[in-house]
Each structure stands twice: as structure tokens, then as C-alpha cells.
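Asker: Could you work out the structure for the sequence below:
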Amino acid sequence: MRVWLLLKVALRSIGRNKLRSGLTVLGIVIGVGAVIAMVGIGEGASSLVQAQISSLGDNLINVFPGSFMSGGRHGGAGSMSTLTEEDARAIEAQVPFITRLSPTADSRGMVVYGNQNWFTSIQGGDADYFEIRSWPIVSGSGFNDSAVRGVAKVAVVGQTVATQLFAGADPVGQIIRVQKMPFTVIGVLAKKGQNSWGRDQDDVVVVPYTTVMKRLSGQTKLSMILASASSAETMPQAVAGIQELLRQRHRIGPGADDDFTVRTQQDIASVMGSTSRVMRILLAAIASVSLLVGGIGIMNIMLVSVTERTREIGIRMAVGAKGWHILIQFLAEAVVLAAIGGLAGIGLGFATAKLVARFARWPILVPPDAVLLAFLFAAAIGIFFGFWPARKASRLDPIEALRYE
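Answerer: Below is the predicted model of the structure:
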């Protein structure tokens, strides 16, 4: 039997009961649509997270005070104040493959300019902070080592702060008050957008870390140490060197927990990637249930069709049709039903993904192989669930079929 004739007969049979056929493939449409939408949204979100992690800086190493395990208890990075300026300078001087390093001291507070005020993050760093974070200054300049040593009251503002306080005017050279203390704005940072945790990276004022510690917060320990490795290949050696040096400096004995945590971009990307993969697999598995339900619907409707067309089957066999002809005919109808549902589901999936991406403001990425796989899986559902009704039709006795009313 020719393929085009099979398709013609299958489409004609499906067309006789358009409403019933439409309801039958609804499960396939929803299942394929859900798979495509979940893959598109998941891949888009993953690419956005990777871009945001990359925006933190090139070959970035973060050293946090505190450990995820301390004394058998989960404290979390940042749960203790254990890092000092001396630790930072020792890392810079003694650990190989470290090209840049910046101690950091963070705070939060009110920033005021004229009659405008804005509560924001105050981040303290040294002269290398902007290079380590790969954060260009689009207007003015950053501060230098002498400003750090001199505990200078100078500030570089992020785009959000510049917009909120200056409303389009040039901030460079203006005096702002940070926690009621006057600071001179010397630069404006390029826009970075949100990080992978959803925080606005541009909502920040960057000042020398010594200024935060001695003028603003009064803290004696660092919030974090940022460092850049010479390359991605040397990061493991740099991390190992930092861990070994800090354990020595903090007099941590063998087998004892670290009182610090070292994290790299790869660590963050790996955790986020693993979480994203698990979520995509889980969502795809849930969506696949709709495909199975759609397959059961196809099987049920094909069984009804076999019963309704018993006399037609008998006539076909009486004029020479073989059992395998009948089997292929009904199997073709099941596959065509599933394929129609698959195509409609692909369209629904793309539309849903674009709608979600529009409101969530992230890109969608649907790999072509995911589309092909979803369509083939839908067709396979048609073959699997259509085989039993087709087999039942092919085994009907022609004489009994002709007598059927």
C-alpha cells in the first residue's frame, strides 16, 4: 500500500469525527507543548545564569569567612568573621597564580544628594576591585591605592544609584552623603544588571574598603576576599594554595573544619547547572505524563473506531485486503493523530515559552534536537498505543465482520 494513499485514508477517517479527534490529541498537544516550553524556558534561564555568573569577573575566586561545616554544625559561608587584611596581603604575596586581589568590606546605608535619598549597598574594595569584577567605569575613574591607604571619602556609583539620585545629570564631581558623611563621586560604573540570585548589581556605591571599616561600619574583619587567577587552568592550584595558606595562618589542625570557604565561578556554575538540570528533568517527566495520557486516549478512540468500522473492515477483507493491510491502515491513523498533536504541541510550546520569557524577561533557547525528539516521541506514542487496536482490527474474521450491525 502506498504511503500517500495510507495518509489520505487516515486523514479522511480522522476528518469524519473532527471534534472527537481533536479531543483525542489534546493530551499529546499539552504534553509536547509542556516539554518544549520547559526545555525552552530552562535552557534560556540556564544561559542567563551563566552570563550573570560570567559577569562577576574573569577567573574569579571568592574567599568567604566561615565554613559550611563548623564543629559539626552547618554555619554557612559568612557566618563567622575570620578574614583579616593580613590574610589578604599574605594570599597576594605568597599564593602562586593570583594576578589581582581585593579585600572587601560591605555595609548598607542611606545615600543622599540634594533632596534625593536612596538606601543601597555600600561595597568596599581596593584599586583592583573593578578589574577583578570585570566592571568598566563609563564616566570618571576609580580610586587608587593612595585613596585606599588614606581612607579617602571617594565613591564610584552604580547605574541604579546614579539614576535614583541624579536623574540623568552627570554624578562625577558631585558631593553625596553616605550615612551622613560627605563623599565625592569620582566615577560611574557600567550597567551589569541582576546577578543569578536576582539582586540588582547596579544598586551599589563602591568606596575604599578601609573607608568602610574605619569610617562607616567600624568592622575589624573583612567581609570577603576577591582574587583573580591567571587563567582557568591555574584556578585549582590557586584555590589549593589559598586553602593551605589560610589553614596555616588560622592555626587549623589536621582534620579540623576550615573557618573560611573558597568558591570559584566554576563551583557556582556547577551548582546552578546541576539544579537547573534536575528541574528540567523533573518538569519534563511531569510533562511526559500528559503524553502518556494522550497515548491512552488514542488507544481508546482507536478501539472505538475499530468497533464502529467492523463492517468496513469486513468489506475490505472480502475484496482482498490482507490482515497486515488493515493493521498498517489503523496504525497509520494512530500515528497521524499523534503527529498532528505533536505539531500542534510544538507550536503551543513555543508560544508558551515566548509568553513566559516576555514577562520573566529572559531569553528562550529551544535546541532543534529537543523539538525533533519531542515530535518523534509523540509519533512513537501513536505507534505504541495504536498497535493493539490495529492488531485487533487485523485479526477480525471477515465473515463475522460482514455480519456486524
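
Asker: For the rest of this, base every contact and every neighbour count on C-alpha atoms.
Answerer: OK.

Asker: Tally up the residues packed near residue 224, please.
Answerer: Counted with other C-alpha atoms under 10 Å, the neighbours of residue 224 add up to 27.

Asker: again, but for residue 19
Answerer: 10.

Asker: Ok, residue 164 next?
Answerer: If you count neighbours by other C-alpha under 10 Å, residue 164 ends up with 14.

Asker: One more sequence to fold, the one below, so I can look at both together:
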Amino acid sequence: MILAQSIRMAVMSIVGNKVRSFLTMLGIVIGVSSVILLVSVGQGVTGQITSQFSDLGTNQLTVMITGRGAVTSLTAEEVAAFSRVPRVDQVSPTISSNVTAKYRNVHTNVSLEGITASYEKVQNFHVQSGRFLLDIDNEYRQKAALIGTETAKKLFGADNPVGREIQLNGTSFQIVGLLQAKGTSLSGSNDKKILIPLSTSERLLQSKGIQTFTVTALSDKDVASVKTAIGQILDRKFLRAKDAYSVFDSKQMLDTLKKTSGTLSLALAGIAGISLFVGGIGIMNIMIISVNERTREIGIRKAIGAKKIDILLQFIIESMVLSTMGGILGIGAGLGLTWLVGQLTALQVGYAWNMVNISFLFSLFIGVFFGILPASKAARLRPIQALRTD
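Answerer: Okay, the predicted model is just below:
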């Protein structure tokens, strides 16, 4: 009975001061919604990146050559030799640069990659029309090209680009295939690019060799042994020079990425949580003002028999109701903003339901914690002193 009466009085007090109550709750609303939004976006982006890595597989090694002295790259033959390392499935060398692509009067700057036929399987790129590049294209330095969907739309509009000729830095190439749409990744857009044979790209770009290539092992269990074997070969090549090359394990990169993303999400949640704390201070300030304004009311209640626990419970419940209502409004705003971000941007979002529960419980805790001081002040008032207050 006492609890129900305290809740009713708390609600009546809040309703009687609608504007002040809303402004008091605003800090909680902003804090809760910020936590939910930031963590949801963080989880969504992490999931998107993890999915991209998973599509490529965890049996990959990416080798980057920085070289030593005058030797800063490997030849195509030296890279191809890595395919003979035990437990290696595929080797995919890449030469990349930016070029100007032109078709009739339309031109655009685009990323160009020189590749081999193994690129299709290793990098999980496929064509939706036409054909992929073949080994014979590299052997005879064919001026054949694969075009991404974004570049194709820029140059050809809705027309089928397969069979058309384009100019790459002034050199004519025939488009033999239109790539499937891949979206964006850590390196940028996968659809705004053109792929040509590796041997052809060496001449077009006047490249002195290969600095990046990807190796796939037969299974995840073989990655460690393949990585060791590659390191031994490169150590002999560069005489054990430090920083002459780097070998990145896709599984290690994925684990590091998850750990970093998790830490970042916690940091963002912590930053947003500060506004929850500030909102709690706002509740405490308003409750102290409320106690001062209602001193006479408290005195009358005590004079007719209300105990300290009754007064204490009344103001703690009022503080809890404020923070709880703010938490509920904040959850609604956070979920709504998360949905809006997913609809209006290219970001992938994942609803952080665990953070919804944590935020609600934390807002409830804030109501209790920051309501104790003003409630204690109200409970300690003496009836005679309170009744003398105007």
C-alpha cells in the first residue's frame, strides 16, 4: 500500500511539472540512445568486415614486399615458384595502380589491377557476363580487360560493355567480361575497378615487378607451415634483412580486427555512457530543488504520521520513475536512429539487444543512486522546521 501510494505521488509530481521533468529526463534519453546507436553501428560494421574476410577464407596469406637495396620486388617467375611450396593451393600476384579509362567522350579515373587466372578463386571475383581472364591472356600479353559494375555504369550506362573497346592511359583494351557486383571493402569500392592480365599490366604501368601476392593453403591447418616455408624462401632472397617483407595471416588479421572492433565499441559505449552519468547528476539536482520546493508538504506528511522511510521511499521512487521513463524513451530513440542509419547510409547495423538491456538497467540504477541524496535530505527534515517554511 505504501509503495503504491509513493508511486502515485511520484507520477503526480512528474505530471505536474511536465517541462521540467522532460528536460530532466533528456540527459538519460540522449545517453541511452547514444550507447545503443554507437554500439549497434559498431557491431554492424564489425560483422560486415568479418563477413568479407570469411568470404575469402581463413587459409590465406598476403605477402607484401618492401625489398632491400635495389631489389624492391619479385619477378612473376619468382612469385609463381611459391605454388610449388608443399600444401600451397593457389598463388595470386597483383600489380595495382590508378589509370584513366575512356570510352568515346566519357572518361573516369579507376583502380586497375594486373592479375592472373588464379585471382578468380583466390579473391572470390566472378563474372556475370562474358569470361574471366585466362592463362593464355597472360602468356601472350593480351589486351583483354574485366570491368567492374560501377565503372561499366559510368562509361557505358545501361549498355552491355562486353565486347566494347576502351582506352586505358591511351592504350586500347577489349572488355571480355563484366564482374559481379561486390560492394565495398577495407580497400574501397570493389566495383570501381578494371582487371587486366598481369604481364600486360607490367608494360602498361611500366612496373618493375610484383610487390603484393596472395597465397592460399590447402586448409586452415596448413597455414602455419606454409607461412614458415614462404618466410624461409624470402629470407634467402633478401639475406634475412629486416622489414624486407611482411606476411599477413588472414585468420590473425580477423582475430585482431575483432579484438580492435570490440575495444572500439566499448570505448564508444563508455563515451556515450558519460552522458548517462551527466543525466543522473541532472536528476539529482532537480530532485534537490523539488525537496526544497516541497519542504512544507514534507512537514505536513510527517506531522500526520509519515515516517522517514515513507519520505525516503517517495523521493527515491520519483527519481527512479524519471530515470526509467528516460531509459524507455532513450531505447526507443536509439533503436529508431539505428534503423534510420541503416536505411539512409551504406553502413550495416546490428541491433545491440544486450546493450538495450544494460542501458535500461543502468538508467534504473542511476535513478536509485542519484535519488538517495535528495531523498535522504527530505527524510531528515524535522516537521516543525518544515512547517515554518513558506
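
Asker: Walking through structure 2, point out its helices one by one.
Answerer: Taking DSSP state H, the helices of structure 2 run over residues 2-16, 18-56, 76-80, 119-122, 135-139, 149-156, 198-204, 223-237, 250-293, 295-303, 308-344, 353-380, 383-388.

Asker: what residue lies at the spatial centre of structure 1?
Answerer: Centroid-nearest residue in structure 1: residue 46, 2.8 Å away (criterion: C-alpha atoms, centre = their mean).

Asker: residues touching that one, list them.
Answerer: Contacts here follow C-alpha atoms under 8 Å, 6 or more residues apart in numbering; on that basis residue 46 of structure 1 touches 273, 276.

Asker: ok, it to residue 283 of structure 1 distance?
Answerer: Using C-alpha to C-alpha, to the nearest Å, residue 46 of structure 1 is found at 15 Å from residue 283 of structure 1.

Asker: now the one in structure 1 that sits across from residue 194 of structure 2 in the alignment: how far from residue 124 of structure 1?
Answerer: Using TM-score structural alignment, the equivalent of residue 194 of structure 2 in structure 1 is residue 205. Here the criterion is C-alpha to C-alpha. By it, residue 205 of structure 1 lies 8 Å from residue 124 of structure 1.

Asker: what's the answer for residue 2 of structure 1, then?
Answerer: Relative to residue 124 of structure 1, and taking C-alpha to C-alpha, residue 2 of structure 1 is found at 76 Å.

Asker: Looking only at neighbour counts, state which of these two leads.
Answerer: residue 124 (26 against 7).

Asker: ok, back up a step: closest to residue 97 of structure 2 out of the helices of structure 2?
Answerer: Proximity to residue 97 of structure 2 (C-alpha to C-alpha) singles out helix 198-204 among the helices of structure 2, at 9.4 Å.

Asker: Show me which positions of that closest one end up buried.
Answerer: Buried residues in helix 198-204 of structure 2, counted by 16 or more other C-alpha atoms under 10 Å: 198-202, 204.

Asker: got it, and stretch 170-187 of structure 1?
Answerer: So stretch 170-187 of structure 1, judged by 16+ other C-alpha under 10 Å, has buried residues 171-172, 175-179, 182-187.

Asker: Quick one: the residues in structure 2 that it pairs up with.
Answerer: Counting by TM-score structural alignment, stretch 170-187 of structure 1 sits on residues 160-177 of structure 2.

Asker: now the matching stretch, how far from the chain's geometric center?
Answerer: Centre-to-centre, stretch 160-177 of structure 2 and its host chain are 36 Å apart (C-alpha atoms, centre = their mean, to the nearest Å).

Asker: any idea how far residue 172 of structure 1 is from residue 209 of structure 1?
Answerer: Counting by C-alpha to C-alpha - residue 209 of structure 1 and residue 172 of structure 1 are separated by 20 Å.

Asker: Residue 315 of structure 2 pairs with which position in structure 1?
Answerer: Match for residue 315 of structure 2 (TM-score structural alignment): residue 330.

Asker: ok, its match touching residue 390?
Answerer: Yes: at 5.0 Å, residue 330 of structure 1 and residue 390 qualify as touching, with contact defined as C-alpha atoms under 8 Å.

Asker: Looking at the two, which one has more neighbours?
Answerer: Ranked by neighbour count (other C-alpha under 10 Å), residue 330 of structure 1 and residue 390 place residue 330 first, with 30 against 27.

Asker: about what we covered before: for the helices of structure 2, which one sits closest to residue 86 of structure 2?
Answerer: helix 223-237 (7.2 Å).

Asker: Any idea how far that closest one is from the middle of the chain?
Answerer: The answer for helix 223-237 of structure 2 is 33 Å, by C-alpha atoms, centre = their mean.

Asker: Just give me the mean distance for it relative to structure 1.
Answerer: Average distance, helix 223-237 of structure 2 versus aligned residues of structure 1 after superposition (mean C-alpha distance after the TM-score superposition for structure 1): 2.2 Å.

Asker: which residue numbers in structure 1 go with that helix?
Answerer: The alignment of helix 223-237 of structure 2 onto structure 1 (TM-score structural alignment) spans residues 235-249.

Asker: got it, and stretch 280-287 of structure 2?
Answerer: Under TM-score structural alignment, the match for stretch 280-287 of structure 2 in structure 1 covers residues 295-302.

Asker: Report how far apart the opening and closing residues of the match of stretch 170-187 of structure 1 are.
Answerer: Note: stretch 160-177 of structure 2 ends 10 Å apart using C-alpha to C-alpha.

Asker: One more: stretch 133-149 of structure 2?
Answerer: 17 Å.

Asker: ok, of the buried residues of stretch 170-187 of structure 1, which one's closest to residue 40 of structure 1?
Answerer: Out of the buried residues of stretch 170-187 of structure 1, the member with the shortest distance to residue 40 of structure 1 (by C-alpha to C-alpha) is residue 187, at 39.2 Å.

Asker: Tell me which residues touch the closest one, please.
Answerer: Residue 187 of structure 1 neighbours (C-alpha under 8 Å, 6+ apart): 137-142, 155-157, 171-172.

Asker: of the residues you listed, buried ones?
Answerer: 137, 140-142, 155-157, 171-172.

Asker: State the pair within these that is farthest apart.
Answerer: 142 and 171 (13.5 Å).

Asker: If anything else comes up later, I'll come back, but that's it for now.
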